[in-house]
Every structure is written in structure tokens, then in C-alpha cells.
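> Pasting the sequence and the predicted coordinates here, then a few questions.
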Amino acid sequence: MDISQFSERINQTLSTLSYGESPDKLYAPIRYMMSLGGKRVRPVLTLLGAYLFNDDVEKAVMPAVGVEVFHNFTLMHDDIMDQAPLRRGQVTVHEKWNTSTAILSGDVMLVRAYEFFLGIEPEKLPKALQLFSTCAAQVCEGQQLDMEFESRQDVQIEEYLNMIKLKTAVLLGFSLELGALLNDATPEDAQHLKEFGINMGIAFQLRDDLLDVYGDQSKFGKRVGGDILSDKKTYLLLTALERASATQRKELEQWQGLLEPEQTDKKVEAVKAIYDELDIQGLTQNQINHYFQRGLHHLNEVNALNSKKDLLRGLAIQLIERDS
């Protein structure tokens, strides 16, 4: 088995789904959002989590799809809150239709996500739903913190790392934990897989922060420097503020809130120059490596065949070395 086979199984199933038909303006945005693609990392992790403990992963397919639908629901609502014009290089749902439609279609996606869990074996269903609900609430907590950080000037690095753990990483951890649960892993193995996923999720988001500043525009799918222009309090900015000299800090603060169209390129270049002076790229990469190694430690503790765990190691490497 290789990862592409798991991806194909997920995409095949997604292509057959019907989220509803009428009214069309409620369901067309869902079909559109799900058609935008993406890496399908979370449902693939669910299948891989199941595969570690049994070659037969069929019982995990529909719950894995539920995870992916939930993930896309969060993206749809995040785009509204961020007023984002593009998602995966395409027009966002609230721009293509309108905000009210995007909110309502997203609500249906959340409902459908729960429905995809209903085929889980009765003795495992309560646990699966409890874990899913806890994870879903944590994702919302992370998004709320992210929004609150926009108006705060005293955000600390540890607060930011906790926020991305909640907003991004816990869903990766849950995806693996769910697959393990469905194929009868021990609680200890399921917990190690969850921790592996969480640490990889933090590394994944830090990589995303890094690509936003240092990525290749033609590969990244959104404007490079977007976080700088929006004054987003990423690990890079918070680390720069912590390590900056008085002069550098003053310059960084002068650029905050400045977004005249004619100044956008200059702002990105000026902030990036300070990042380069402080080696923020190297410091961020060190953090990525730190969480990657922590994750691998937990994966190594899982009682499963190394040949199967190698699939997860390979996927983790792809995620933290990606350029888009």
C-alpha cells in the first residue's frame, strides 16, 4: 500500500456524495467548496491510523469523509471571517455567492459531517462522537483566539503556538486517533498517534507561516507576504518583535496598520528585510524541526509494523518540506 491509494479511495468516495439538491443555492456552494480539491490530508490520516492496526480500512472511509467535510466547513467560515477573496486559487464561496449563503451552506456541511459518522459500530460510536465534538469545539476556540489576537498587541509566542494547536493541529491528531479507534488500537497507541498528529500539525502551520513570507508565489496559491500585509501575528512576527533591537522594533511597529496600495510591496520588503537580519527563517525552521522530532517520538512508540509507520513518516516529511 502507498499513500496515493488512500487518497484515491477518499476522492472516489467524495465524488459519489450528494449533500442535498434543493434549494440549489444552499447545496451548490457545498459542491463547489468540496470540488476545490486540497491535499485531503485529514481523511488520509484517518485511513492510515486505521491501517496501522488492520489492513482493512473500509469501516474508516465514511468517518474519514466526515472529517474532510468538517474541515472544509471550517475553511468556508474562516474565509468569511477573514474576508478572504481566494481559496486554493479560486473565488471563495462568500464572494461567489454571498455571506449569508456561505454561512448557511457551512452549517449544512457541519450537519452532514456528523451524519458520515453514523455508520460506525454502535459500541464505538459514542466515543467517536465525543472525541469529534471535543475536537470541533477546540477548532472553534482556536479560531476565536486567532481573531482576538488581531486587536491585541501583547500576544506571546506560547499563546500563538497554543492557538495554532487548537485551530489546526488538533484536527490532525483527531483524524489519526479516530482511525486507530475504529480498528481497535489500544488507548495508549491511539494517544501516541494523536500526539504525533498534533505535533505534525503545529509543524505544518509553522511551515505555512514560513511559506507565506518565503514561498514561491507561483506555487503557494495565495499572495506571498499576505500575513505581513494584514499584520497577522504569526510565529515569525512575534519572534522578530521579541528579538528586535530598539531600532528594528520601532520600524516593525511603524509598518503595523499601514496598507496603502502603493506601499504594499515596500511593506513586505521592509519587514522581510528585518526578518532576514534576525534570521527569522532559520529560527522558524528550528521550531518546525523541534515539533517534527517530537511527533516522530510518539510515532515510534506506537505498537505497529514499521513498514506501516513509514507511510506516516513519509507523509509527515512531505508536509513539513512542502513548497505550496
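Received the coordinates, thanks. Keep in mind it's a predicted model, so treat the numbers as computed, not measured.
> CA only for contacts and neighbour counts going forward, please
Will do.
> buried sites along the helix or strand containing M33?
Using DSSP states H and E, M33 sits in helix 24-35. Neighbour-count burial for helix 24-35 flags L26, Y27, A28, P29, I30, R31, M33, M34 (criterion: 16 or more other Cα atoms under 10 Å).
> Likewise for stretch 279-296?
Residues I280, Q281, T284, Q287, I288, Y291, F292, Q293, G295, L296 are the ones in stretch 279-296 that count as buried (16+ other Cα under 10 Å).
> Give me the spatial nearest neighbour of A203, chain neighbours excluded.
Distances taken as Cα to Cα, 6 or more residues apart in numbering place I288 nearest to A203, at 4.6 Å, with adjacent residues excluded.
> take the one below as the second:
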Amino acid sequence: MDVTQVASVLNQEIASLQYGQHPPELYEPIRYMMSLGGKRLRPVLTLLASYLYTDNWQKYTKPAIAVEVFHNFTLMHDDIMDAAPLRRGNPTVHTKWNNNVAILSGDVMLVSAYELFLELKPEQMPTVIRRFNRCASEVCEGQQLDMNFEKIATVSEEDYLQMIGLKTAALLGFSLELGGLVSEAPERDTILLRELGESIGIGFQLKDDLLDVFGEQAKFGKQVGGDIIANKKTFLLIKALQSATGEDQAQLQHWLAKKEFVAEEKVKAVTNIYNRLNIRQLCEAKMNEYFALGLFCLEKLDAPEARKQVLREFVEQIIHREN
């Protein structure tokens, strides 16, 4: 068993999902969103976690896909809130259709996620649904905090890490925890799996912050520099605001306050400030701290080493990704 096999099983199952036909304006955006692909990190993590404890991992494909459908629902709504033009290198749903269509189609995706959980054993349902509901609430809490940050001048590093721990890391944590729950792993291991996912999730978002500024457009799939254009309080901006003095501080405040600007000029100017302040290195150090914590949790799992290696290799792919 390897990650390629897992991804193939997932993609075949996702392609065969039925959401409904009429009215087409409700269901076409769902099929479009799910057809854009993406990394499928979360369902892959669920199945790799289940494989640690059972050979019969394929029977948990639909619950794993429930996590992916929910994830895409959150992306569809987040893109509206962020006014994002691109998702995975393609027009976002609200751009291709409109905001109202994207909101309503996203609502149906959330319902579809719950339907996919019905494949679980009846005795597993209460625990899984409670954990999923907790996770879903945390994702929404994180998104609300992220929007709150847009309205305040100063955000601390601690507050930012707490926000991404909810918005991004909670779902990665649940994805791995779900794999442990459905395969009846020891409770200690389901806790470790959740902690593994939460740690790599924070590292994952910090890497996303980096790639938004320093990534290649063709590989990243989203608008490079979008966070700078939007004055988004990422780890990089927070550290720059803490570190900048003199001319760097004046220039940074100038670009943050400027209402009308050429996007490319602003991105270039702020990126140059980041480079002078070594912000990239600070972000990489914090990111690697969380990745190391996640790998430490993986080592402590009570599972066969050969099976842990499959999960370890996939986590390493996440750590070294370029998109």
C-alpha cells in the first residue's frame, strides 16, 4: 500500500459522487469545485491513519471523503469572504457564478459531508459526529478570528498561531483522528494522531504564508502576493511589524495605509522589506518547529514501523511542498 494507491481510490470515488441534478445552478458549482482536484491531504491522512491499524482501510473511503467535501465547502465560502479570484489556478465559484450561488452550493456540500458519514458503523457514529462537529465549529471560529484581525491594527504572534490552529490545523487533526477512530485504534493513539495533524496543520499554514509571498505562481495555484495586496495579517506581516524600524517601518506603514496602488509595486516593495528583515527565515524556523513536533507525535504511535513509514513519507511531502 502506498499514497498513490490511496489517492487513486479517493479520486475514483470522488468522481463518482452524486450530488443532485436540479436546479443545475445549485449542483454544477459543487461538481466544478470538487473537480478542481487539490492535494486531497485530508482524506489521504484519514486513510493512512486507518491503515496503521487495519488492512481493510478502503472501507473507510466515504468517511474520509466527507472530510474533503467539508473542506471544499469551507474553501467555497472563504473565497467569497476573501474576494479571491483564483482557487487551484481556476476561477473561484463565486467568480464563475456569483456569491449567492456559492453560498447555497456550499450549504449543500455541508449536508453531503454528513451523508457520507452514514457509512460508519452505528456504534461509531456518535463519537465521530461529536468530534466532527467540534472540529467544524473550530474551523468557523478560526475564520471569524481571521476576519476580526482585519479590523484591528495589531495582532500578536500568539493570537495568530491560535487562529490558524483553529482555521487550518483543526481539520487536519480531525482527519487523522478520524482514521484512528474508525479503525478502532487505542485512545492514546487517536489523541496522538490529532496532535500530529494539528502540529503539521500549523506548519502547513505557515508554509502557505511563505508561498503566498515567495512561491511561484505556476506552482502555487493562487494569486502570489495576494496576502500583501489585502494587508492580510499573516505570520510574515506580524513579524515585520514587530521588527521594522526607521525607514522600513515608515515604508511598511505607507503601503498598509495606501488605498490606491499598483498591485505589483506594493508586492515588490513589501517583499523587499521582508527580505531586509529576514522575515522568511523567521517564518521557516517557526514552521519547522511545528513540523518537528508533528513528527515526534508520529514516532510515539503504537503501530507497525512499516505502516508508520507510509504516513511519515506523506507528511514529509507536505513539509516540502511547493504549492
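Great, that's in hand. Remember, it's a predicted structure, so these values are computed and weren't measured experimentally.
> Superposing both, give me the TM-score.
TM-score of the superposed chains, computed with TM-score structural alignment, normalised by the length of structure 2, equals 0.98; 323 aligned residues with a Cα RMSD of 1.1 Å.
> re the thing from before, ok, and what's touching the host helix or strand of the residue nearest to A203 of structure 1?
Secondary structure from DSSP H and E places I288 of structure 1 in helix 280-301. For helix 280-301 of structure 1, contacts defined as Cα atoms under 8 Å, 6 or more residues apart in numbering pick out 189, 192-193, 195-200, 202-204, 206-207, 210, 235-236, 239-240, 275, 309, 313, 316, 320.
> So what touches the next helix or strand after that helix?
Using DSSP H and E, the helix or strand that follows helix 280-301 of structure 1 in sequence is helix 306-321. Residues from elsewhere that reach helix 306-321 of structure 1, judged by Cα under 8 Å, 6+ apart: 2-3, 45, 48, 51-52, 200, 203-204, 207, 288, 292, 296, 299.
> All the strands of the stretch 1-150 of structure 2, residue numbers only.
For the stretch 1-150 of structure 2, the strands defined by DSSP state E, counting those that start in this stretch occupy 86-87, 90-91.
> winner for burial among those strands?
Neighbour counts (mean count of other Cα atoms under 10 Å) averaged over each of those peak at strand 86-87, with a mean of 17.
> Can you state the mean residue-to-residue distance of that one versus structure 1?
Following the fit onto structure 1, the mean deviation recorded for strand 86-87 of structure 2 is 1.1 Å by mean Cα distance after the TM-score superposition for structure 1.
> Show me what that strand is packed against.
Counting contacts by 3 or more Cα pairs under 8 Å, 6 or more residues apart in numbering; DSSP states H and E, strand 86-87 of structure 2 is packed against no other helix or strand.
> What residues in structure 1 pair up with it?
With TM-score structural alignment applied, strand 86-87 of structure 2 matches the range 86-87 in structure 1.
> didn't E177 of structure 1 look like it was pressed against L48?
No - taking contacts as Cα atoms under 8 Å, E177 of structure 1 lies outside contact range of L48: 10.1 Å.
> for the spatially most central residue of structure 1, what are its contacts?
Central residue of structure 1 (Cα atoms, centre = their mean): T168, 4.2 Å from the mean position. Counting by Cα under 8 Å, 6+ apart, T168 of structure 1 touches V139, G142, G201, I202, Q205.
> Cross those against helices and list the overlap.
With DSSP state H as the criterion, helices contain V139, G142, G201, I202, Q205 from among the contacts of T168 of structure 1.
> Next one: the nearest residue to G37 of structure 2 once chain neighbours are set aside from K219 of structure 2, what distance?
Spatial nearest neighbour of G37 of structure 2, excluding adjacent residues (Cα to Cα, 6+ apart): R88 at 7.8 Å. Using Cα to Cα, to the nearest Å, R88 of structure 2 is found at 9 Å from K219 of structure 2.
> Compare the two and say which is more crowded by neighbours.
The residue with more neighbours, out of R88 of structure 2 and K219, is R88; 18 against 13, by other Cα atoms under 10 Å.
> Relative to structure 2, which residues correspond to the helix holding I288 of structure 1?
Per TM-score structural alignment, the counterpart of helix 280-301 of structure 1 in structure 2 is residues 279-300.
> those helices in the stretch 101-250 of structure 1, which residues are they?
Counting by DSSP state H, counting those that start in this stretch, the stretch 101-250 of structure 1 has helices at residues 125-149, 157-164, 170-182, 187-214, 217-220, 226-229, 235-243, 246-255.
> Show me what the third one is in contact with.
Spelled out, it's helix 170-182 of structure 1. For helix 170-182 of structure 1, contacts defined as Cα under 8 Å, 6+ apart pick out 42-43, 45-53, 59-60, 64, 67, 120, 124, 128, 131-132, 135-136, 138-139, 189-191, 193-198, 200-201.
> Quick check: the gap between T92 of structure 2 and P29 of structure 2.
T92 of structure 2 sits 10 Å away from P29 of structure 2, going by Cα to Cα.
> I misspoke; the intended subject was Y60 of structure 2.
Applying Cα to Cα, the value for Y60 of structure 2 to P29 of structure 2 is 26 Å.
> repeat for I14 of structure 2
Note on I14 of structure 2: its distance to P29 of structure 2, by Cα to Cα, is 15 Å.
> do the same with A84 of structure 2
Distance check for A84 of structure 2 against P29 of structure 2: by Cα to Cα, it reads 16 Å.
> Could you do E157 of structure 2 as well?
Remark: distance between E157 of structure 2 and P29 of structure 2 (Cα to Cα) = 37 Å.
> repeat for S175 of structure 2
Distance from S175 of structure 2 to P29 of structure 2, by Cα to Cα: 24 Å.
> swap in Q309 of structure 2?
Q309 of structure 2 is 37 Å from P29 of structure 2, by Cα to Cα.
> ditto for K258 of structure 2
Distance, K258 of structure 2 to P29 of structure 2, by Cα to Cα: 36 Å.
> and if you look at E305 of structure 2?
E305 of structure 2 is 42 Å from P29 of structure 2, where distance means Cα to Cα.
> What of V128 of structure 2?
28 Å.
> just N278 of structure 2 next, same as before
With distances taken as Cα to Cα, N278 of structure 2 is found 42 Å from P29 of structure 2.
> Please consider this matter closed, and thank you.
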